[in-house]
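Student: My questions are about this predicted structure, shown below with the sequence.
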Amino acid sequence: MMRFATVSTPDGQLYGAVGDDGGFVALSPVFPQWASLRDVIAAGGLPDLARAAEGRAPTHRDFTYEIPVPDPEKILCVGVNFPDRNAEYKDGTTQPQYMSLFPRFARSFTGHDRPLIRPPENHTLDYEGEVAIVIGKGGRRIAAADAYDHIAAITLANEGTIRDWVRHAKFNVTQGKNWDNSGAIGPWLIPFTDAAQLDDARIVTRVNGEVRQDDTLSRMMFPIREEIAYISTFTTLVPGDIIITGTPTGAGARFDPPRYLVPGDVVEVEVGGIGTLRNTVEDEA
């Protein structure tokens, strides 16, 4: 399984491959024509990176993970996309006709093995484990049947949320979803080559080793093919765009009493065939 990451090192920010032993193979010096993984994706260059990584020894063991695609043009999140999540709202509705969407800014996410930051203004920091897709081939009004042809790679997200702030207004959740470093994406990108990577995926989220979320993408009310088709109806998708596809039931806000994240907690989002995204929790300095 080839894993491509963006990392910070004593030599600066680099992209490359992560080996089975955890070492990092810098590939950005090999491809100076591509400044970032976003450029690699736009050029269809992930297969070139895979070939270049074969047989290379790690160049770095001292590095810090960043979000895999730096400065994506768009990060769009699908909300309330599992039947049990919809039932949590207790409003008597079954599956809605249209999916719920909201944007997130890149700086609201941090990388793997880095802390989620709880702000001093509000302590209702919650977790949401999700699969994220990265667009490789852009387009507008993409047919659902063709949607998978537009995916370059898949990764994981913890779509961390300040719950009280999503209730500040009547028609949006944006302010509760965009606190700096409140969520995470990573650790790496896995090239998308087979529909089974998504259709058979199972999401498990753990807090301090305790399973809080456990479900499969096949149960989503709006499958990923439909997400791409619907989103591309109103906006042009471009290479490097990220769609965060929906979280199962089991977030901390739904416990009685709520079980929000506190400093020292460890949150893990795991999907077979992708890996595990792990983050600690710290208060903002």
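Tutor: Received, thanks. Numbering: from 1, shown residues only.

Student: Going by C-alpha atoms from here, please, whenever you check contacts or count neighbours.
Tutor: Will do.

Student: Which residues does stretch 65-77 contact?
Tutor: Contact partners of stretch 65-77, identified using Cα atoms under 8 Å, 6 or more residues apart in numbering, comprise 4-8, 36-38, 101-106, 109-114, 184-189, 238, 240-246.

Student: Now the buried members of these.
Tutor: Buried members of those, scored by 16 or more other Cα atoms under 10 Å, are 4-7, 36-38, 101, 103-106, 109-114, 184-189, 238, 240-246.

Student: Restricted to strands, list those residues.
Tutor: Among the buried ones among the contacts of stretch 65-77, the members falling in strands (DSSP state E) are 4-7, 101, 103, 109-110, 184-189, 242-244.

Student: how much space between the residue nearest to residue 267 when sequence neighbours are not counted and residue 66?
Tutor: Nearest non-adjacent residue to residue 267, counting by Cα to Cα, 6 or more residues apart in numbering: residue 207, 4.6 Å away. In this view, residue 207 and residue 66 are 22 Å apart by Cα to Cα, to the nearest Å.

Student: If you count surrounding residues, which of the two has more?
Tutor: residue 66 (25 against 19; other Cα atoms under 10 Å).

Student: nearest spatial neighbour of that one, skipping sequence neighbours?
Tutor: residue 111 (4.3 Å).

Student: Contacts for whichever strand or helix holds residue 86, please.
Tutor: Element membership for residue 86 (DSSP states H and E) is helix 83-88. Residues outside helix 83-88 that contact it (Cα under 8 Å, 6+ apart): 80, 93-95, 219-221, 247-249, 254.

Student: between the residues you listed, which is closest to residue 126?
Tutor: residue 254 (10.1 Å; Cα to Cα).

Student: What number of residues are in the vicinity of that closest one?
Tutor: 14.

Student: got a list of what it touches?
Tutor: For residue 254, counting by Cα under 8 Å, 6+ apart, the contacting residues are residue 88.

Student: who does the helix or strand containing residue 49 touch, helix- and strand-wise?
Tutor: Counting by DSSP H and E, the element that carries residue 49 is helix 46-53. Where contact means 3 or more Cα pairs under 8 Å, 6 or more residues apart in numbering; DSSP states H and E, helix 46-53 is packed against strand 12-18.

Student: and the strand it packs on, which residues are buried?
Tutor: 13-18.

Student: next helix or strand past that strand?
Tutor: Downstream of strand 12-18 (by DSSP H and E), the next one is strand 24-26.

Student: And here is the other one:
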Amino acid sequence: MRLLRVGAPGAEKPAALDAQGGIRDLSALVPDLTPEWLSPQRLRALAAIDLEQLPLVDAEVRIGVPVAGIRQFIGIALNYRKHAEESGQALPAEPIVFTKAITALSGPNDDIVMPPGSEHSDWEIELGVIIGSTARSVTQQDALRHVAGYCIGNDLSERHWQNHRNGQLYKGKSFDTFGPIGPWLVTADEVPDPQALDLELRLNGAVTQSSNTSDMIFPVAFIVSYLSQFMTLLPGDVIVTGTPGGVGIGLTPPRFLKHGDVLQLAIAGLGTQTQHVIAKELA
């Protein structure tokens, strides 16, 4: 099932894609796609709905963040072998964990607004994992049972703030609009193997990132289990699981985002994103 939220920022309503790709309004049945609606029982109830009986939504409607009330936004750094190589760093022995401010969350096609004076804003396509049930000290074998579904994430990073302002990842990754996710939450039953998904990011039409989640150093089940050893993962939590090679800072010469750039992101089975870049001074 593909679940989404549509409408103006702050006024989104729940929806689902039907078999033909039409957007069907769920708001008569579901108040909103909040964390409690991500439990296995409620997802099964949603899957039983005859979407053809629900009203269609205009296909041009804005798509928002697929889950309301997200409480934790977690990232994994340096989790693709080729990205580690282009960064000139050794493969990590354990996942490198950081958080992003939940205020960075934005819709999949919303504009990216660079912070004032930014000359080092960078792109990072990532597989997003959305937690469906509380995970605390879970094993790798049980970890994926706690996943409600998957989505595309763009873990945008302002490299100067990240690397030269006392080196904290959180600083460079938490600007408003630096966390587009969506367009949909694709439920886990439709993604039998999260380690077999093609990813692609284009900048102004040219491919800069092209990879597969099989290149992850730490797979999704390991990440969920690992995080749950030292923090409680809550329904609705979003984990972006690392980016493959081809980010701007890894190019020769480095290439960073500028006003007017267009990013297009795609992950097999999870849809697409398109974002226009705006320099804040010109917005």
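Tutor: On my side now, so go ahead. Here the structure is a predicted model, which is why all the values come from computation and not from measurement.

Student: how about the residue nearest to residue 267 of the first structure, what's its match in the second structure?
Tutor: Aligning on TM-score structural alignment places residue 207 of the first structure opposite residue 203 in the second structure.

Student: Please verify my assumption that residue 134 of the first structure contacts residue 151.
Tutor: Yes. Assessed by Cα atoms under 8 Å, residue 134 of the first structure is found in contact with residue 151 at 5.8 Å.

Student: With neighbour numbers in mind, choose between the two.
Tutor: A side-by-side neighbour count of residue 134 of the first structure and residue 151, using other Cα under 10 Å, places residue 134 first with 28 against 23.

Student: What distance do you get for that one to residue 118 of the first structure?
Tutor: Counting by Cα to Cα, the gap from residue 134 of the first structure to residue 118 of the first structure is 27 Å.

Student: Repeat that for residue 102 of the first structure.
Tutor: 21 Å.

Student: residues contacting the equivalent of residue 190 of the first structure over in the second structure?
Tutor: Alignment note (TM-score structural alignment): residue 190 of the first structure maps to residue 186 of the second structure. Contact partners of residue 186 of the second structure, counting by Cα under 8 Å, 6+ apart, are 1-3, 149-151, 270.

Student: Need the residues you listed in JSON lines (columns: distance to residue 172 of the second structure and secondary structure).
Tutor: Converted to JSON lines, the contacts of residue 186 of the second structure look like this (distance: Cα to Cα, whole Å; DSSP: H, G, I helix; E, B strand; the rest coil):
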{"residue": "1", "distance to residue 172 of the second structure": "34", "secondary structure": "coil"}
{"residue": "2", "distance to residue 172 of the second structure": "31", "secondary structure": "strand"}
{"residue": "3", "distance to residue 172 of the second structure": "30", "secondary structure": "strand"}
{"residue": "149", "distance to residue 172 of the second structure": "27", "secondary structure": "strand"}
{"residue": "150", "distance to residue 172 of the second structure": "24", "secondary structure": "strand"}
{"residue": "151", "distance to residue 172 of the second structure": "22", "secondary structure": "strand"}
{"residue": "270", "distance to residue 172 of the second structure": "26", "secondary structure": "coil"}
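
Student: Show me the two of those that sit farthest apart.
Tutor: Greatest spatial distance among the contacts of residue 186 of the second structure (Cα to Cα): 1 and 151, at 12.0 Å.

Student: Tell me which of the two has more neighbours.
Tutor: Per other Cα under 10 Å, whichever of residue 1 of the second structure and residue 151 has more neighbours is residue 151, with 28 against 19.

Student: ranges for the helices of the second structure?
Tutor: With DSSP state H, the ranges of helices along the second structure come out as 40-47, 81-87, 140-143, 159-164, 169-173, 220-230.

Student: quick one: which of those helices is nearest residue 192 of the second structure?
Tutor: Counting by Cα to Cα, residue 192 of the second structure lies closest to helix 220-230 out of those; the figure is 12.1 Å.

Student: equivalent range in the first structure for that closest one?
Tutor: Going by TM-score structural alignment: helix 220-230 of the second structure matches residues 224-234.

Student: Next, the mean deviation of the matching stretch compared to the second structure.
Tutor: Mean deviation of stretch 224-234 of the first structure relative to the second structure after superposition (mean Cα distance after the TM-score superposition for the first structure): 0.6 Å.

Student: What lies in contact with that stretch?
Tutor: 78, 99, 139-148, 237, 245.

Student: quick one on the thing from earlier: who's in contact with the residue nearest to residue 267 of the first structure?
Tutor: By Cα under 8 Å, 6+ apart, the residues touching residue 207 of the first structure are 265-268.

Student: What lines up with residue 132 of the first structure in the second structure?
Tutor: By TM-score structural alignment, residue 132 of the first structure lines up with residue 128.

Student: Surely its match touches residue 240?
Tutor: Yes. The criterion here is Cα under 8 Å, and residue 128 of the second structure meets it with residue 240 at 4.5 Å.

Student: overlap in contacts of the two?
Tutor: Residues touching both residue 128 of the second structure and residue 240 (Cα under 8 Å, 6+ apart): residue 153.

Student: Quick check: the aligned residue for residue 48 of the first structure in the second structure?
Tutor: Using TM-score structural alignment, the partner of residue 48 of the first structure in the second structure is residue 45.

Student: Distance of that match relative to residue 172 of the second structure?
Tutor: According to Cα to Cα, residue 45 of the second structure and residue 172 of the second structure sit 40 Å apart.

Student: neighbour count winner among those two?
Tutor: Between residue 45 of the second structure and residue 172, counted using other Cα under 10 Å, residue 172 has the larger neighbour count: 23 against 11.

Student: Tell me which residues touch the more buried one, please.
Tutor: Neighbours of residue 172 of the second structure in contact, by Cα under 8 Å, 6+ apart: 157-163.

Student: Distance-wise, check the most centrally placed residue in the first structure relative to residue 38 of the first structure.
Tutor: What sits nearest the mean C-alpha location of the first structure, by Cα atoms, centre = their mean, is residue 157, with 2.8 Å. Relative to residue 38 of the first structure, residue 157 of the first structure is positioned 17 Å away (criterion: Cα to Cα).
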